[in-house]
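A.B. asks: here you go, sequence then predicted model.
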Amino acid sequence: MEEKSFFSGTAYLGMPFNEKFKQLVFEGIDRYGINFGASRNNNVTVDVFAQAEAEAAKRSHAEDSIIVSSGYLSAQLVIQHFLGKYKFIYAPDTHPALWVGQPQPPKISFREWTKQAINEVNSSDEPVLLITNSLNNLFPEIYEFDWLSKIEPRRKVCLLIDDSHGLGITGENGEGAYVRIPKLPNVETIIIASMAKAIGLDAGVILGTKKIINNLRTSPVYAGASPPSPGLLSAYVNAFGIYQEELEKLRANMKFFRSFIEDKKGLYYLKDFPVYLINDANAADYLASKGILISSFAYPDPTGKVLNRVVINSAHTKEEMRKVVEAIIEMKEQRTRIKDN
């Protein structure tokens, strides 16, 4: 049976099968055990939790951080903290982990939404929580936040950003979105992210000022939840060099792949993001027939349009990437011949 090439998922830095990282995980488990089944507010704890949070804050250039057991919990910890105190305004395509009930995020472009959000904030007499992604990983787009300066200085705003697909790979050293958000006196910025993507941990992180992080630590949601695996967090603390090495490989792979597709129509991508959208409804089936598995599903609405995307990671070889490019070119040539006939 022909071996399949896998170009899907979100393990952008290839951490699940990275031998150096796996060794750090094994060492961490030997030292701390597989899990720590107790509240983070327990009087008995282990030092690696504080070490990992200090490391996460340092790598992201934030004042402080909280690491919890999942990206979902990191989102809900913040949402529950502000619920009933702030007015929630959702941006397009926000992840369901950030929802309360069924908020119906607007089906408009991010740029259009920012104009609406500015007007809504400036006309509101209550504090506002703006909820958005740092980027769109489905139709690749990295969002800018300079529009925040148009919010009236007297308006109290908290900006909650989901950076799950940016943390570890965007920014100069993979620091993610926190460092590029404008620092304004009337805008409090909180970043949440799943660490199960580029970082390779079953955990979630919250980044912010010491004040907001300390407030979140008093939440019953935080107190009642078990922490992530201390063995995994030990690996994270000691893996900075591995992450940097894999980020360099990923960027080299993106440059290599991009050199073959720059003039190809029907492909949509960003220079610094490893997801390539193919505008062809049957692309996944065709590529699968060539032994190539790509990301192909409707999201977030399972009844919506299927999105076919090639996802590059740091572990892909040049041979594998050439195979994908050749198959895409062959597919497009075949489509053109059929159309012409």
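C.D. replies: Arrived safely.
A.B. asks: C-alpha from now on. contacts and neighbour counts both.
C.D. replies: Noted.
A.B. asks: where's the residue lying closest to Gly266 once chain neighbours are set aside relative to Leu287, distance?
C.D. replies: Among residues not flanking Gly266 along the chain, Asn279 sits closest, at 5.0 Å (CA to CA, 6 or more residues apart in numbering). Computed as CA to CA, to the nearest Å, the Asn279 to Leu287 distance reads 13 Å.
A.B. asks: against that first model, consider the following:
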Amino acid sequence: MTYSVDAFPGRTISVDGKSYLYFGGTSYLGLQTDAVFQDIYIKNLKNYGTNYGASRKANVQISVFEEAEKYLANLVGSESCITMSSGYLAGQLVARSLNSDVYELFYAPESHSAVHIPGMEPYQSFDDLSTAISSHFNKSKKVPVAFMDSILVLEGGYPHFAGLRRLPLEKIILVIDDSHGIGIVGENGCGAYERAKQLNAKEVIVCCSLGKGYGIQAGGIFGSKNRIEQFKNTDFFGGASPASPAAIATLLNGKKVFEEKRKLLNQNIQWFVKSLKNPELLNYLDNYPAFYFSNPKIASFLEKNDVLITNFNYPNEDSPLMSRIVLSAVHTREDITVLAELLNAL
């Protein structure tokens, strides 16, 4: 069922006058409704304006973009970084740039549509992916590029990337979509880049949305200096408007807020897991705020008890149902206790 609301969904939402606890969405740190974070954003809006519609290649350039990109590259441990106006655009820049006669593209299970080229479907398992890439080496000299999401419902992703370890990674370029990892996992929210680098692949490129972990409308791409320069020199990058400079500046100014919110989120995760009597109902990663399940009765039961979660066909109506419980930094211990007690009653 679809619900229409007229305000950003925080820890609670109101639908037709009825209040629900809300454990869905992707606002892991709850930044969008945080007063301190909003004040930082508003201050930057007054300085940079509400939008910047010029190319990053224009003869007048706003310096905050390069400043933020250096900060982000240092945070994740990459040589270089560029930002885009969205994570989807960042993923498409990477995918389209690599869709050439030099490379052969392969998609791991659960890879996001942001990095998909139309007509190319993800493999159903990492075994199938491994078989396809092994077969590729017997008939082609193209460099294989494996696309995958860092955070997976199935095993195989962050932090160990076990699904990739059977591949001859030294011959493969890895493209990791870290939209649900950056800002949340790793030291200081550094995301999956350093872990992926430890796989010793031929090359590692990470693309992501900055909206999930950092509450701003922007995307990022991380990689070697040479690769990032190649992306910068495309018509795709030069022809697109950048992210709002006010949003990018807020990324720089909000470091203390991010740190505080990650601590609160981690406390909420630990309390929830500790409170569950039947954790086998859910699939989840350690220290990660999303909890997945496939039993449709869970979502119905929670809704009847005034709790709404993420529960819809994603990314389109023909896709499987995505059902997940999402904790955020804005949830109170009482909220989480209510949720856990409902799940314990199943």
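C.D. replies: Thanks, I have the structure now. A quick note: this is a predicted structure, and the numbers were derived from the prediction, not measured.
A.B. asks: and the residue nearest to Gly266 of structure 1, what does it touch?
C.D. replies: With contacts taken as CA atoms under 8 Å, 6 or more residues apart in numbering, Asn279 of structure 1 has the following neighbours: Gly266, Leu267, Tyr268, Asn308.
A.B. asks: how near is the third one to Ser134 of structure 1?
C.D. replies: If I follow you right, that is Tyr268 of structure 1. Shown here: Tyr268 of structure 1 relative to Ser134 of structure 1, a distance of 18 Å by CA to CA.
A.B. asks: looking at the contacts of Asn279 of structure 1, which one is closest to Thr10 of structure 1?
C.D. replies: Proximity of the contacts of Asn279 of structure 1 to Thr10 of structure 1, judged by CA to CA, is greatest for Asn308, which lies at 14.2 Å.
A.B. asks: what do we get in structure 2 for the closest one?
C.D. replies: Using TM-score structural alignment as the criterion, the counterpart of Asn308 of structure 1 in structure 2 is Ser323.
A.B. asks: quick check: that match is in a helix.
C.D. replies: No - with DSSP: H, G, I helix; E, B strand; the rest coil as the criterion, Ser323 of structure 2 is located in strand rather than a helix.
A.B. asks: what's the closest non-adjacent residue to it?
C.D. replies: In space, Ser323 of structure 2 is closest to Asn311, 4.4 Å off (CA to CA, 6+ apart).
A.B. asks: for the one you found, helix, strand, or coil?
C.D. replies: At Asn311 of structure 2 the chain is in strand, as set by three-state DSSP.
A.B. asks: contact partners for the aligned partner of it in structure 1?
C.D. replies: With TM-score structural alignment as the criterion, the equivalent of Asn311 of structure 2 in structure 1 is Ser296. Ser296 of structure 1 makes contacts with Ala284, Val306, Leu307, Asn308, Arg309, as judged by CA under 8 Å, 6+ apart.
A.B. asks: looking at those residues, spot the one nearest Leu13 of structure 1.
C.D. replies: Nearest to Leu13 of structure 1, judged by CA to CA, of the contacts of Ser296 of structure 1 is Arg309 at 17.2 Å.
A.B. asks: what ranges does the stretch 151-300 of structure 1 have for its strands?
C.D. replies: Counting by DSSP state E, counting those that start in this stretch, the stretch 151-300 of structure 1 forms strands over residues 157-162, 187-194, 204-208, 267-270, 273-278, 292-298, given from the N-terminal end onward.
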